[in-house]
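Asks: I'd like to go over a predicted model; first the sequence, then the structure.
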Amino acid sequence: MSLYELVFIARQEVSPVRAKELAKKVNDFITSKGGKIQKEEYWGFKNLAYEIKKNRKGHYVFFILDASEVVIHELRSQIKLTQDIIRHLFIKIKEKDFDKKPTKMLEENEDRDKQ
C-alpha cells in the first residue's frame, strides 16, 4: 500500500453538506477496499483560478489515503462518473511521515474566519 494525496473540487451549486457527503463516499469506498484515510480536510468554498464547466467557485476537499494502486484506479473511475465533482488530482507521496497538524490551506481559512 502507498500513500496518496487526493484533492477534489465539487460544483458551486452543491451545498457544503453535499460536498461533505461526497467526501464520506470517498472515505467509505477506501475503507471498504481495505485502505485507510490518514487525513481528511474540507478546505471550504473558494474561487477557482479559471472557469471550469461554467463554475467560477467550488468546494475543495483534501485527503491523504493509504491504499493500493488498484483501489486508487477504481476510485478515480468512480470520481469521473460523479457529476458533482468537476476536478480531481491524485499525487503519490513518497514520504510516510506527513504532519498530523492541519494543512496550510486549512490554517489560512481559519485565520480568515477569525478576522
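Replies: All right, it came through fine.

Asks: use CA for all of it now, contacts and neighbours both
Replies: Will do.

Asks: contact partners of stretch 65-80?
Replies: 1-6, 26, 29-30, 33-39, 85, 88 (Cα atoms under 8 Å, 6 or more residues apart in numbering).

Asks: For the longest strand along the chain, buried residues please.
Replies: Residue-count comparison of every strand in the chain, with assignments taken from DSSP state E, identifies strand 36-52 as the longest. Within strand 36-52, the residues that count as buried by 16 or more other Cα atoms under 10 Å are 36-37, 39-45.

Asks: let's bring in a second one:
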Amino acid sequence: MRKMETLVLFSPELTVEQREQAIATLSEVIDREGGKLLLVDQWGMKDLAYPVRKQMRGFYVRFEYNAPNQLVAELERIIRIQDNIFKFITVRLSDQAEEVA
C-alpha cells in the first residue's frame, strides 16, 4: 500500500449537509476498497485563480490515506461522476505506507 493524497474542489453552492454527505461518500469508497483513511482536512471556501464552471470560489477538502493500487482508480471514477465536484488531483506521497498505531 502507498500513502496517497487527493485534493477535491467542491461547488460553493453546496449546503453544509450536502458537502458532508459527499465527503462521507468518498471516505466510504476508501474504506470499501481496502484503504485506510488517515486524514480529512477541510480547507474551507477559497477564491479561485480563474473561473471553473463559471464559479470564482470553491470549497477545498484534502484526503490523506493508505491505498492499494485499485483504490485510486475507483475513487477517481466516483469523483468524476459527481456533479458537485469541480476538480481533483491525486498524488502519491510515498511508496511505503506509514503504520498508524
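Replies: On my side now, so go ahead. Quick caveat, the model's predicted, so the values are computed rather than measured.

Asks: Just the TM-score for the two chains, thanks.
Replies: The TM-score (TM-score structural alignment, normalised by the length of structure 2) is 0.88; 98 aligned residues with a Cα RMSD of 1.7 Å.

Asks: how far does stretch 72-89 of structure 2 stretch from start to finish?
Replies: With Cα to Cα, to the nearest Å as the measure, the ends of stretch 72-89 of structure 2 fall 11 Å from one another.

Asks: before we move on, the earlier item: out of the contacts of stretch 65-80 of structure 1, which are inside strands?
Replies: Where those overlap with strands, as defined by DSSP E, the overlap consists of 2-6, 36-39, 85, 88.

Asks: any chance of these in a markdown table, plus distance to residue 51 of structure 1?
Replies: Conversion of these to a markdown table gives the following (distance: Cα to Cα, whole Å):
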| residue | distance to residue 51 of structure 1 |
| --- | --- |
| 2 | 33 |
| 3 | 30 |
| 4 | 26 |
| 5 | 23 |
| 6 | 21 |
| 36 | 33 |
| 37 | 30 |
| 38 | 31 |
| 39 | 28 |
| 85 | 14 |
| 88 | 15 |
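
Asks: From those residues, pick the one nearest residue 20 of structure 1.
Replies: Within those, proximity to residue 20 of structure 1 (Cα to Cα) peaks at residue 85, which comes in at 11.9 Å.

Asks: Grab the nearest non-local neighbour of that closest one.
Replies: Nearest-residue entry for residue 85 of structure 1: residue 10, 4.3 Å, with adjacent residues in sequence omitted and distances by Cα to Cα, 6 or more residues apart in numbering.

Asks: Isn't the one you found up against residue 60?
Replies: Yes. Using Cα atoms under 8 Å, residue 10 of structure 1 is in contact with residue 60, at 6.6 Å.

Asks: in the next helix or strand after the longest strand of structure 1, what's buried?
Replies: Tracing the chain past strand 36-52 of structure 1, the next element assigned as helix or strand by DSSP states H and E is strand 55-67. Along strand 55-67 of structure 1, these residues count as buried under the neighbour rule (16+ other Cα under 10 Å): 57-67.

Asks: Thank you kindly, that will do.
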